[in-house]
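1. give me coordinates for this.
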Amino acid sequence: MAITAAMVKELREKTGAGMLDCKKALEDSGADIERAVDILREKGLAKAAKKSDRIAAEGLVSISISEDNKKASIVEVNSETDFVAKNEEFKTFVNDITTIVLKSNANTVEELSNEKYLDTESTVQETLNSKIATIGENMNIRRFDKFEVETGQVAGYIHGGGKIGVLVEMETDSNSDEVVALGKDIAMQVAAMNPKYISQKDVDPDYIAHEKEILIQQALNEGKPADIVEKMVVGRLNKQLKEVCLLDQPFVKNPDVTVGQLVQDLAKKLGTSINVSKTVRFEVGEGIEKKEENFAEEVAKQLKN
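-> Model prediction:
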């Protein structure tokens, strides 16, 4: 029976093994997919697939920035345990992926998975499967983002050894190192305070309407007269917006000035405009439901595998 591309694809999806390994297994099995699965398992090449249902909520965030500060990438790669996230092989893999993202045209994780892994003949997905088999935990490239500016600079910050990563894009004519230093400070601010928006003009009208409704109900529940509730709510809403908008927040290094004032001061000093145009913040495992397990039980499970 002839081995088709569809059969190779199906086997790859079942096992997570490399394309060439799947083709060879199909040849050895006489095009019997179930037997080919067994062959790959026997060789240890399907080990990654066996672990694919485990929750990977730990891991690392990494950033890579070009020498001219015009391009940058940020990547989150997840593992099952923090122990593996501290493994040097895992760290190297994450850094490599960040470098690949910086240089590639991939826009999705699926596209990235089919990119060549550095100077090897393997794809990113094939290399990831190999790492899973070697390290013994489920791992996945969860997400990435890329910044590229023509007129401006990009800066970044990593917090907690890779638990939080931030990139900041600034539109400006200046190539001063002071702009990059400012960007790093702003990235640190974003890491610490996690603002929802850059400025009040970016705020979603639906967010304002929703928050206003809640604040009105709060004021009424406090027994405030209905005729003054509207004025009270305006004041409370303005205060809340200053907390969720980056440029209105007190600067973490010097609470006497806002981030917006910090930007304006440097722009005035350099004689040019500086506009914080985009930020991205990745925190390891955010939004993933983590599985609570006793460490001793987890070790016992690993020993049984």
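
2. please count neighbours and contacts with C-alpha atoms only from this point.
-> Will do.

3. quick check: I228 is in a strand.
-> No: applying DSSP: H, G, I helix; E, B strand; the rest coil, one finds I228 to be helix, outside a strand.

4. distance check, it against N221.
-> Applying C-alpha to C-alpha, to the nearest Å, the value for I228 to N221 is 13 Å.

5. the helices in this protein, which residues?
-> Ranges of helices in the chain, per DSSP state H, are 5-15, 19-28, 33-42, 47-50, 82-85, 88-103, 109-113, 124-135, 177-193, 205-221, 226-244, 259-270, 295-304.

6. show me what the fifth one is packed up against.
-> Using 3 or more C-alpha pairs under 8 Å, 6 or more residues apart in numbering; DSSP states H and E as the contact criterion, the secondary-structure elements in contact with helix 82-85 are strand 58-65.

7. can you count the residues close to N221?
-> A count of nearby residues for N221, using other C-alpha atoms under 10 Å, gives 9.

8. for the closest residue to F282 other than its chain neighbours, grab the count of nearby residues.
-> In space, and not counting its chain neighbours, F282 is closest to G165: 5.3 Å by C-alpha to C-alpha, 6 or more residues apart in numbering. Other residues near G165 come to 27 when the count uses other C-alpha under 10 Å.

9. now the other sequence, so there's something to compare against:
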Amino acid sequence: MKISASEVNRLRKSTGSGMMDCKKALEESGGDYEKAIEILRKKGQKVAANRADRESSEGVVLAKVNSDKTAGIIISLNCETDFVARNQDYLKLANDLANHALSFDTLENFLSSSFNNMSVSEKLLEQTGVIGEKIEIGTFKKLTAPYVGHYIHNGNKIASIIGLSGIIKGAEEISKNVCMQVAAMNPIALDENTVPTEIVQKEIEIAKDQLRKEGKPEEMLEKISQGKMKRFFKDNTLINQSYIKDNTMTVKDYLKLSDSDLKITDFQRFSLT
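-> Sure thing, here's the model as predicted:
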């Protein structure tokens, strides 16, 4: 049967598949639109199965916040090559998925949710067939707070979100500056009390081993290593880090400039680099 250009174009817009693939699917389905979508989806499943062992280390990382600034999400849409990651259709898909992800608290619920008349998981399989590369969600991080800010570094390779304890004048600028701090300095925890115990113990042992090699007496190791840990906490915990826009103050000091009671409740960061 003859397939019209408008039918092909409709299927192309719906699935993102190439014109020839859409025409072939419509011909195979006898012009049945839903069957043609299923044919393209099965093609995606075959491609996905063949590329299951491929590494999807490229892609884009996006951060989004909801309209009232009380929830934020970091999501990455991973692929195999930077060439695909820079494609405008791919970026649009990533943005659409990130906006959709704001409504969900877990990756599992997000993947099973309805998106463009199919589940998110099915959409990823479909696009694997369309693009010819392994396409998957690489990370999914959700944060809620009285005020949530976000930042995406140039190139969509690093994104961060932070929560503030309250809504104050200038919250948007403050949260963006702190998000930039998180993106640039990659803190491992909010403060010294939230650094995982195993990391603290490991750093203390590293410090003690170094001191032993320097010939320091055993009875002095504990005191000196605790001093080294103060430096470790300053370099690696967000509120104690030197503020990147003014290294004469810490991030904690920067927050106090606007409101002495303002605190960071949590933060998330993800990088594809």
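
10. before we move on, back to that, so for V252 of the first structure, which of the helices of the first structure sits nearest?
-> helix 177-193 (6.2 Å; C-alpha to C-alpha).

11. contacting residues for the closest residue in space to A85 of the second structure that isn't next to it in sequence?
-> Of all residues not flanking A85 of the second structure in the chain, G59 sits nearest, at 4.7 Å (C-alpha to C-alpha, 6+ apart). When contacts are counted by C-alpha atoms under 8 Å, 6 or more residues apart in numbering, G59 of the second structure touches 76-82, 84-85, 157, 272.

12. most neighbours of all the residues you listed, which one?
-> S76 (28 neighbours).

13. distance of that residue relative to N186 of the second structure?
-> To N186 of the second structure, S76 of the second structure is 17 Å away according to C-alpha to C-alpha.

14. now R212 of the second structure
-> 30 Å.

15. if you count surrounding residues, which of those two has more?
-> More crowded of R212 of the second structure and N186, by other C-alpha under 10 Å: N186, with 18 against 14.

16. need the counterpart of that one in the first structure.
-> Using TM-score structural alignment, the equivalent of N186 of the second structure in the first structure is N194.

17. that match and L246 of the first structure, how far apart?
-> For N194 of the first structure, the distance to L246 of the first structure (C-alpha to C-alpha) stands at 8 Å.

18. in stretch 158-168 of the second structure, what counts as buried?
-> Going by neighbour count (16 or more other C-alpha atoms under 10 Å), the buried part of stretch 158-168 of the second structure is 158-164, 166.

19. what about these, which are in strands?
-> 158-164 (DSSP state E).

20. grab the nearest non-local neighbour of V154 of the first structure.
-> The shortest distance from V154 of the first structure to any non-neighbouring residue, by C-alpha to C-alpha, 6+ apart, is to E169 (4.6 Å).

21. what is the equivalent residue in the second structure for that neighbour?
-> Taking TM-score structural alignment, the alignment pairs E169 of the first structure with G163 from the second structure.

22. give the contact list for that match.
-> For G163 of the second structure, the contacting residues are 143-149, 175, 264-267, by C-alpha under 8 Å, 6+ apart.

23. try it again at 10 Å.
-> 69-72, 143-150, 175, 178-179, 263-268 (C-alpha atoms under 10 Å, 6 or more residues apart in numbering).

24. if I look at the closest residue to V61 of the first structure other than its chain neighbours, how far off is K131 of the first structure?
-> In this structure, V61 of the first structure finds its nearest non-sequential neighbour in E76, 4.4 Å apart by C-alpha to C-alpha, 6+ apart. Distance, E76 of the first structure to K131 of the first structure, by C-alpha to C-alpha: 16 Å.

25. now check the second structure for the residue matching R143 of the first structure.
-> Structural alignment (TM-score structural alignment) places R143 of the first structure against T139 in the second structure.

26. verify the stated contact: that match with S57.
-> No: contact criterion C-alpha atoms under 10 Å: T139 of the second structure and S57 do not qualify, at 11.6 Å.

27. where do the contact lists of the two overlap?
-> Here T139 of the second structure and S57 have 77-78, 272 as joint contacts, going by C-alpha under 10 Å, 6+ apart.

28. nearest to E133 of the second structure, of the residues you listed?
-> For these, the nearest to E133 of the second structure is N78 (9.7 Å; C-alpha to C-alpha).

29. excluding chain neighbours, what is closest to that closest one?
-> N78 of the second structure's closest residue in space is G59 (C-alpha to C-alpha, 6+ apart), at 4.2 Å.

30. just L112 of the first structure next, same as before
-> In this structure, L112 of the first structure finds its nearest non-sequential neighbour in A106, 5.3 Å apart by C-alpha to C-alpha, 6+ apart.

31. just to check, the one you found is in contact with N114?
-> Yes: if you go by C-alpha under 10 Å, A106 of the first structure and N114 touch, sitting 9.1 Å apart.

32. more crowded one of the two?
-> A106 (18 against 14).

33. residue contacts, that one?
-> Counting by C-alpha under 10 Å, 6+ apart, A106 of the first structure has contacts 100, 112-115, 144-146.

34. redo those as CSV? Include distance to I208 of the first structure.
-> As requested, these are exported to CSV (distance: C-alpha to C-alpha, whole Å):
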residue, distance to I208 of the first structure
I100, 39
L112, 37
S113, 39
N114, 42
E115, 42
F144, 29
D145, 28
K146, 29
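
35. what is the nearest of the residues you listed to V203 of the first structure?
-> Proximity of those to V203 of the first structure (C-alpha to C-alpha) peaks at D145, which lies at 21.7 Å.

36. mind checking how far the closest one is from V257 of the first structure?
-> 30 Å.

37. show me which of these two is the more surrounded one.
-> D145 (20 against 14).
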